[in-house]
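[1] give the three-dimensional model of this entry:
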Amino acid sequence: MKQAHLIDISAVFFRYYFAPGPSIVTDDGWEVYPLLASLRWLVQPRFIQSDVTVAAFDESLGTCFRHELDPHYKANRAMPNEDILYQLSLLKSFCEHLGFVVLAGTEFEADDYLATSVALLPEHEVTLHSRDKDLRQLLTTNVIMQDNATEAIWDVERLKQEVGLAPNQIVDFLSLVGDASDFIEGVSGIGVKTATSLLQTYGDYQGIYRVIDSNASLSVRGAERIAQSLIDQKDRVLLNRQLIELRKDIPISLTALPFDQDGYFFVYALVEQLGLMRPFNKQLEILAGLHQ
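    Got it, this is the predicted structure:
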C-alpha cells in the first residue's frame, strides 16, 4: 500500500518550546531553538519520500468553530506570542519546501485537518504522528498513531487491550470523563473506570441513555447517582461530543510540490540566513541526498 504520514506539527514544535533546551538566538534577536529542534525531527527520509506527508498547524485558537459552541473551550490556553508566531511561520515555509502538504486555518484545528486527511486516504497505510488522545478515534486497520516523543505505536488492538475501548467509542468516552487539556468538563461523578465500564456494557452514549430512559438500573457501582448525573448533565454530554468529534469534511487538497533542487536550495538559504548551518549540517546532508 501507499504510505502517508500525517503530522501534528504544532504539537512537535511546542514539545521543544516548553522543554529545557539550549538558547539559540538569531542576529535579529529571535529565539529559534524550538524551530531548529522541530526541523531536525522533521528531516527524516520516511517523511520526505512518503507518497503523502501532511503537516497540520493549529492557527484557530480563539477562532475555531468550537469556540462558538462553547466559549470556555481551551480557555486555559494562552495566545501565541510574537516569538512563537515567528518560528511557526518559518516552520510552515520549511514544510512547504520539503514537499509536505501544509494545512492550517482559523476555523478548524490541526486534528480536524488530520481527520479529513485520513478520510481522503482510504487506500494508504497512514501513520498519525501525535500523542493527542483525541486522535485515537481515527484508528482503523490501516491507520496507526505514533507518539512524536516516545515513538510508541498505538493501533486498534493496543487500544482494545490497554484502554478497553474501540476507536468509535473514544468520542463518547472523552465526552463522559472530559478533557482537561482542552478545558472540557466531564460528567460529575464519572471517572475513567466508570465511563469505560458503561461503554463496554452499552456500546455508546445512546445505549447508556436508553437504559436510563427505560428506568432500568445501570450495571455500575452507584448506579442511581450516576444515572441522575447523566440525566442532569445530558446537555453537557451532547455538547462535549460536538467539541470532541473531529471533522472529516473540510475541503482540502493533498497535493504538494515535490521536494526538488529548488526546495533544497530554499531550505539551505534559509538555514544559512538564520545562522543554523552548523547545528543543521547533518540534516542538510540528508536532504542533499534526497532531493530529486
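
[2] when you work out contacts or count neighbours from here on, use the C-alpha atoms and nothing else.
    Fine.

[3] what segments of the chain are helices?
    For the chain, the helices defined by DSSP state H occupy 9-18, 33-42, 45-48, 65-69, 82-97, 110-119, 156-158, 170-177, 192-202, 205-213, 223-232, 234-244, 261-274, 281-288.

[4] of all these, which one is nearest residue 55?
    helix 9-18 (5.6 Å; CA to CA).

[5] in the closest one, what counts as buried?
    9, 10, 11, 12, 13, 15, 16, 17 (16 or more other CA atoms under 10 Å).

[6] elements contacting that helix?
    For helix 9-18, the contact count by 3 or more CA pairs under 8 Å, 6 or more residues apart in numbering; DSSP states H and E identifies helix 33-42, strand 52-56 as packing neighbours.

[7] so which of the buried residues of helix 9-18 is the closest to residue 107?
    residue 10 (15.9 Å).

[8] touching, the closest one and residue 56? I think so.
    Yes: judged on CA atoms under 8 Å, residue 10 makes contact with residue 56 at a distance of 7.3 Å.

[9] export the buried residues of helix 9-18 to JSON lines and tack on distance to residue 152?
    Formatted as JSON lines, the buried residues of helix 9-18 follow (distance: CA to CA, whole Å):
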{"residue": "9", "distance to residue 152": "17"}
{"residue": "10", "distance to residue 152": "19"}
{"residue": "11", "distance to residue 152": "16"}
{"residue": "12", "distance to residue 152": "15"}
{"residue": "13", "distance to residue 152": "18"}
{"residue": "15", "distance to residue 152": "16"}
{"residue": "16", "distance to residue 152": "18"}
{"residue": "17", "distance to residue 152": "21"}
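
[10] so residue 249 touches residue 118, yeah?
    No: using CA under 8 Å, residue 249 is not in contact with residue 118, being 10.6 Å away.

[11] look at the two and report which has more neighbours.
    The residue with more neighbours, out of residue 249 and residue 118, is residue 118; 25 against 13, by other CA atoms under 10 Å.

[12] that one: what's it in contact with?
    Each residue near residue 118 by CA atoms under 8 Å, 6 or more residues apart in numbering is listed here: 126, 138, 143, 248.

[13] please provide the structure for the following sequence as well, for comparison with the first:
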Amino acid sequence: MPKNPVWLIDASIYVFRPWFVRQPIPLDRDGNPVNAVLGFLRFVYNLLQTEQPQQIAFAFDTSLKTSIRKDIYPAYKANRSPAPDELKYQFQLCRDFLDALGIVQTASQHFEADDVIGTWAKQQQAIGTPCMIISGDKDLTQLVGEHDIWWDYGRRTPLPPGGVKKEFGVWPQQIPDQLALAGDVADNIPGIPGIGMATAAKLLQKFNSVEVLLSRIPDIGLMKTRGAKRLQGLVEEHQATLRLARQLTSIHSEVPEVPIDLRRGEKDLPKLQALCDTLQLTEQQFKLWVNV
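    The predicted structure follows:
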C-alpha cells in the first residue's frame, strides 16, 4: 500500500448499492427514505476510521443528459433511467454531510465523476503523490499509475498496475482500448460484435492499442489464435464503431474548476448536528462523527 496517498472516491456507486437494499427502509425525521445515505455514511465512516486519510475527495455524478459523451454519442447511457426524486434527495444529503465533515466533494455539469477523478489523479501524479482510486467501476483502472491503487473498498483486492494486468489481461493504459473493442453494456457503449474482454486483451497484447490495431488490420488474420481470420473481418467491418467507442471509453483529465486542495478541513459542527437530527441519528452517533 502506498505511503500517505490521496484518496479519490467515486462516490455514486457507494450510494447506489445501499439504495437497492430496500427492506426495511429507514426514514428521516420528515418521513423520507434514507437507506442510501445511511449506507453511504457507513462506508465513509469505516474508511475514515480505518484508513485515517489526510487528503481525500469525493466525486459525484449529476445529470446524465449533459455529459460531454452524450454530445459524441446520444445513446450513451440511454439504458439508464433518471434517478427518482427520493434518490436525488439522498444524494444531496450525502454531499451535505461530507461538507459538514470538512471533506472535499464536487460534481461537474458537463463531465462525469470519472473525469473529475481523472483530473485529480493527473494533478497528484504530477507532483509524485500516490493515489488510492476507490471505485467499483473497472473504467477507473485506466488511471492507475506506477504508484497508485484501484480498490473497490471492502469488496475486492486492491489492484496496483500489475494487479490490473493480472485481472483484466491488459495494462491500465490499455483499459480504454479493451472496453472500446468489447463494448461496455453498463454505459451502453457499442463494441465489436463477437469480441469480449478476453479476446480484446489478446488483440491488445499483440497490437498494444486500438490505433495500432486499425493500422494493421491484415496482420490480425496472421495471429496464431483460433478464429484469427474471423477477427480480422470483424475489425474491418466495424472500424467506425471502434473509433466511436474509443472516444467514449477514455477518461478526461482536464475538468475545469475542480478543487485542488484535497486536505480535510474543519468540521461544521452545527451543520453536522442538524444533519444528524434530520437522519434521526443518536447523540452517541453524532459524537462518533465529531471524533472521526
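
[14] any idea what the TM-score is?
    Remark: TM-score between the superposed chains equals 0.90 [TM-score structural alignment, normalised by the length of the first structure]; 286 aligned residues with a CA RMSD of 2.2 Å.

[15] tally of neighbours for the counterpart of residue 139 of the first structure in the second structure?
    Mapped onto the second structure by TM-score structural alignment, residue 139 of the first structure lines up with residue 144. The number of residues packed near residue 144 of the second structure is 25, by other CA under 10 Å.

[16] quick one: residue 144 of the second structure and residue 161 touch, right?
    Yes: in this structure residue 144 of the second structure lies within contact range of residue 161 using CA under 8 Å: 6.1 Å.

[17] what do those two both touch?
    Contacts common to residue 144 of the second structure and residue 161, judged by CA under 8 Å, 6+ apart, are residue 172.

[18] touching both of residue 10 and residue 56 of the first structure, which residues are there?
    residue 110.

[19] the nearest residue to residue 32 of the second structure once chain neighbours are set aside and residue 271 of the second structure: what is the separation?
    Spatially, and ignoring its direct neighbours in sequence, residue 32 of the second structure is nearest to residue 86 (7.3 Å; CA to CA, 6 or more residues apart in numbering). Distance of residue 86 of the second structure to residue 271 of the second structure, given as CA to CA, to the nearest Å: 21 Å.

[20] and what of residue 145 of the second structure?
    37 Å.

[21] more crowded one of the two?
    residue 145 (19 against 15).

[22] residues contacting the closest residue in space to the more buried one that isn't next to it in sequence?
    Setting aside the residues directly before and after it, residue 145 of the second structure is nearest to residue 161 in space (CA to CA, 6+ apart), at 6.6 Å. Residues in contact with residue 161 of the second structure (CA under 8 Å, 6+ apart) are 144, 145, 146, 148, 149, 171, 172.

[23] just residue 37 of the first structure next, same as before
    Residue 37 of the first structure neighbours (CA under 8 Å, 6+ apart): 13, 16.

[24] give me that answer again for 7 Å
    residue 16 (CA atoms under 7 Å, 6 or more residues apart in numbering).

[25] what does it align to in the second structure?
    Residue 37 of the first structure maps onto residue 39 in the second structure, by TM-score structural alignment.

[26] got it, and residue 184 of the first structure?
    Aligned partner of residue 184 of the first structure by TM-score structural alignment: residue 189.

[27] then residue 230 of the first structure?
    So, by TM-score structural alignment, residue 230 of the first structure is matched to residue 235.

[28] kindly report the same for residue 271 of the first structure.
    That one, residue 271 of the first structure, aligns with residue 276 by TM-score structural alignment.

[29] how near is that match to residue 47 of the second structure?
    Taking CA to CA, one finds residue 276 of the second structure at 19 Å from residue 47 of the second structure.

[30] what do you get for residue 8 of the second structure?
    From residue 8 of the second structure to residue 47 of the second structure the distance is 12 Å (CA to CA).

[31] about what we covered before: which one's more surrounded, residue 276 and residue 47 of the second structure?
    Higher neighbour count among residue 276 of the second structure and residue 47: residue 276, with 19 against 16, using other CA under 10 Å.

[32] measure how buried the closest residue to the more buried one other than its chain neighbours is and give me the count.
    Closest residue to residue 276 of the second structure apart from its sequence neighbours, by CA to CA, 6+ apart: residue 286 at 6.3 Å. Neighbourhood size, residue 286 of the second structure [other CA under 10 Å]: 18.

[33] so residue 286 of the second structure is in contact with residue 275, correct?
    No: using CA atoms under 7 Å, residue 286 of the second structure is not in contact with residue 275; the gap is 9.4 Å.

[34] now for the two: what residues contact both?
    Contacts common to residue 286 of the second structure and residue 275, judged by CA under 7 Å, 6+ apart, are absent.

[35] out of the helices and strands packed on helix 9-18 of the first structure, flag the one nearest residue 150 of the first structure.
    helix 33-42 (12.4 Å).

[36] pull out the buried residues from that closest one.
    For helix 33-42 of the first structure, by 16+ other CA under 10 Å, it's 33, 34, 35, 36, 37, 38, 39, 40, 42.

[37] now stretch 196-207 of the first structure
    Result for stretch 196-207 of the first structure [16+ other CA under 10 Å]: buried residues 196, 198, 199, 202, 203, 204, 205.

[38] same question for stretch 222-233 of the second structure.
    Neighbour count says stretch 222-233 of the second structure has 223, 228, 231, 232 buried, by 16+ other CA under 10 Å.

[39] contact partners for the third one?
    It refers to residue 231 of the second structure. Here residue 231 of the second structure is in contact with residue 220 (CA under 7 Å, 6+ apart).

[40] in TSV: the helices of the first structure, plus distance to residue 24 of the first structure.
    Formatted as TSV, the helices of the first structure follow (distance: least, CA to CA, whole Å):
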stretch	distance to residue 24 of the first structure
helix 9-18	12
helix 33-42	5
helix 45-48	26
helix 65-69	35
helix 82-97	12
helix 110-119	27
helix 156-158	39
helix 170-177	39
helix 192-202	42
helix 205-213	49
helix 223-232	51
helix 234-244	37
helix 261-274	10
helix 281-288	15
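
[41] residue 2 of the first structure is nearest to which of those?
    That would be, of the helices of the first structure and by CA to CA, helix 45-48, which comes in at 12.1 Å.
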